[in-house]
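Q: Structure for the following, please:
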Amino acid sequence: MSTDLASTTELATPQEALDFGRRLGEVLRAGDLVVLEGPLGAGKTVLAKGIAAGMGVTGQVTSPTFVIARVHHPAAAGPALVHVDAYRLTGLEDIDDLDLDTDLTDAVVVVEWGAEVADRLADEFLVVRLHRRPDDVRELALEPHGPTWASRLTLP
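A: The predicted model follows:
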């Protein structure tokens, strides 16, 4: 399955969301910022688990809501995954306190609820928008910001 940036991808099961995240994780590299957007229950953390699997990171990936950020290291060579939940952040000072700009050069940073801060963290980033329909199917849309993302996003 390839993903066309102009279309919406349907994810009928949590496994499909994990698989999509894994494919995305396989193409990520140090310096990438991915923002996961959607309401509660849309599947942001499930997608983050798939991204982690695709990157080969170790450790259990769970929602970082109460700890704000977790770092997951790769089992082999490759960048770490910094998984952030921006839901509880109240402003730019909170973002600055996390020192994410340092992580952005050496790690892949995945931010749930981060649309409000993404452009302050990087010039180029990918927004993944998730919507949960009443039938429990998730609709996913990719929104690349910057020319590098647009040229990289053909997922197998």
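Q: alpha carbons only for contacts and neighbour counts from here, please
A: Noted.
Q: Now do the end-to-end distance for stretch 146-156.
A: Counting by CA to CA, to the nearest Å, you get 21 Å between the two ends of stretch 146-156.
Q: Now that stretch: buried residues?
A: By neighbour count with 16 or more other CA atoms under 10 Å, stretch 146-156 contains the buried residues A150, L153.
Q: likewise stretch 83-95?
A: By neighbour count on 16+ other CA under 10 Å, the buried set for stretch 83-95 is H83, V84, D85, A86, I95.
Q: For the longest helix anywhere in the chain, which outside residues touch it?
A: Looking across the chain with DSSP state H, the single longest helix is helix 14-27. Helix 14-27 has contacts (CA atoms under 8 Å, 6 or more residues apart in numbering) with 11, 43, 46-55, 155-156.
Q: are any of these buried, and which?
A: L11, G43, V46, L47, A48, K49, G50, I51, A52, A53, G54, M55.
Q: List the buried residues in the longest helix of the chain.
A: Buried residues in helix 14-27, counting neighbours by 16+ other CA under 10 Å, are found at P14, E16, A17, L18, D19, F20, G21, R22, R23, L24, G25, E26.
Q: from those residues, which is closest to W113?
A: Lowest distance from W113 to the buried residues of helix 14-27 (CA to CA) belongs to G21, with 16.6 Å.
Q: mind checking how far that closest one is from D97?
A: Distance, G21 to D97, using CA to CA: 28 Å.
Q: try L24
A: For L24 relative to D97 (CA to CA), the value is 28 Å.
Q: One more sequence to fold, the one below, so I can look at both together:
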Amino acid sequence: MTDTALTDTTTVTVATDTAMRALGSAIAAEVRAGDLILLSGPLGAGKTTFTQGLAQGMGVRGPVTSPTFAIARTHPSLVGGPDLVHVDAYRLGGPEELDDLDLEAGLAESVTVVEWGTGMAEWLNDDRLEISIDRHADDVRTVRVRRVGERWRGTLAALAADELE
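A: From the prediction side, this is the model:
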């Protein structure tokens, strides 16, 4: 169980899809093999757009598209870094179906992103980023990045800026 004292949240405003990709790319600068990122937000909030920026920043093979029907896709690194495993849990019935994907087998060697992961994938890693995205009527998004666990303590200083344009 994660000690709740080891959590910290940063909130940023993201005005465009380009800025959402930039946020993903900024986070890519600090990810490493074994990291887990859980994404939540309504349909069209920008979860896949964020993951596209993360993938670009990590230097993995693309294109990165929503894996809603494939459930999971692996994007191999083109630069000698970790692979990106991109999962969409939207159609899964619960954590037991996510367990059937056997993500744990490659978790230590990859960065794993789980869209719709809240309430489904926390058990994969006590240290994780939980990113929730709210999209407003003007298409501006409020993004909350919650750092959970010792691994993320003191990271992501670049997100201190309140707004990404």
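Q: which residue is nearest the middle of structure 2?
A: Nearest residue to the geometric centre of structure 2 (CA atoms, centre = their mean): I37, 3.6 Å.
Q: What does that one correspond to in structure 1?
A: With TM-score structural alignment as the criterion, I37 of structure 2 lines up with V34 in structure 1.
Q: where do the strands sit along structure 2?
A: Under the criterion DSSP state E, structure 2 carries strands at the ranges 7-14, 36-40, 72-75, 83-88, 110-115, 128-135, 141-148, 163-164.
Q: With K47 of structure 2 as the reference, measure out to the aligned partner of R132 of structure 1 in structure 2.
A: Counting by TM-score structural alignment, R132 of structure 1 corresponds to R135 in structure 2. To K47 of structure 2, R135 of structure 2 is 11 Å away according to CA to CA.
Q: More neighbours: which of those two?
A: Taking other CA atoms under 10 Å, R135 of structure 2 and K47 do not tie; K47 has more neighbours (26 against 19).
Q: wait, doesn't that one sit right on L38?
A: No - assessed by CA atoms under 8 Å, K47 of structure 2 is found out of contact with L38, at 9.6 Å.
Q: between those two, what contacts are shared?
A: Residues touching both K47 of structure 2 and L38 by CA under 8 Å, 6+ apart: E115.
Q: hmm, back to that, ok, the match of I37 of structure 2 - contacts?
A: V108, V109, V110, V111, F125, L126, V127, V128.
Q: quick one, what contacts the corresponding residue of structure 2 for D101 of structure 1?
A: For D101 of structure 1, the aligned position in structure 2 is E104, judged by TM-score structural alignment. With contact taken as CA under 8 Å, 6+ apart, E104 of structure 2 is in contact with L124.
Q: Can you get me a residue count around L124 of structure 2?
A: When neighbours are defined as other CA under 10 Å, L124 of structure 2 has 18 of them.
Q: got the contact list for the aligned partner of it in structure 1?
A: Matched to structure 1 by TM-score structural alignment, L124 of structure 2 sits across from L121. If a contact means CA under 8 Å, 6+ apart, then L121 of structure 1 has L100, D101 as its contacts.
Q: ok, now the one 3 residues further on?
A: The neighbourhood of E124 of structure 1, defined by CA under 8 Å, 6+ apart, consists of L33, P144, H145, G146, P147, T148, W149.
Q: and of these, the nearest to I68 of structure 1?
A: I68 of structure 1 lies nearest to L33 out of these, by CA to CA, at 16.1 Å.
Q: Can you get me a residue count around that closest one?
A: 25.
Q: For G43 of structure 1, give me its contacts.
A: Under the criterion of CA under 8 Å, 6+ apart, the neighbours of G43 of structure 1 are P14, A17, L130, R132, R138.
Q: Return the member of the residues you listed nearest to F66 of structure 1.
A: Nearest to F66 of structure 1 among the contacts of G43 of structure 1: L130, at 21.6 Å, using CA to CA.
Q: how far away is the closest one from L11 of structure 1?
A: Per CA to CA, L130 of structure 1 is found 10 Å from L11 of structure 1.
Q: quick one: common contacting residues for these two?
A: Contact criterion CA under 8 Å, 6+ apart; residues bridging L130 of structure 1 and L11 by contacting each: R138, E139, L140.
Q: right, and the last one touches A6 too?
A: No - under the criterion of CA under 8 Å, L140 of structure 1 is not in contact with A6, lying 11.1 Å apart.
Q: I am finished for the moment; much appreciated.
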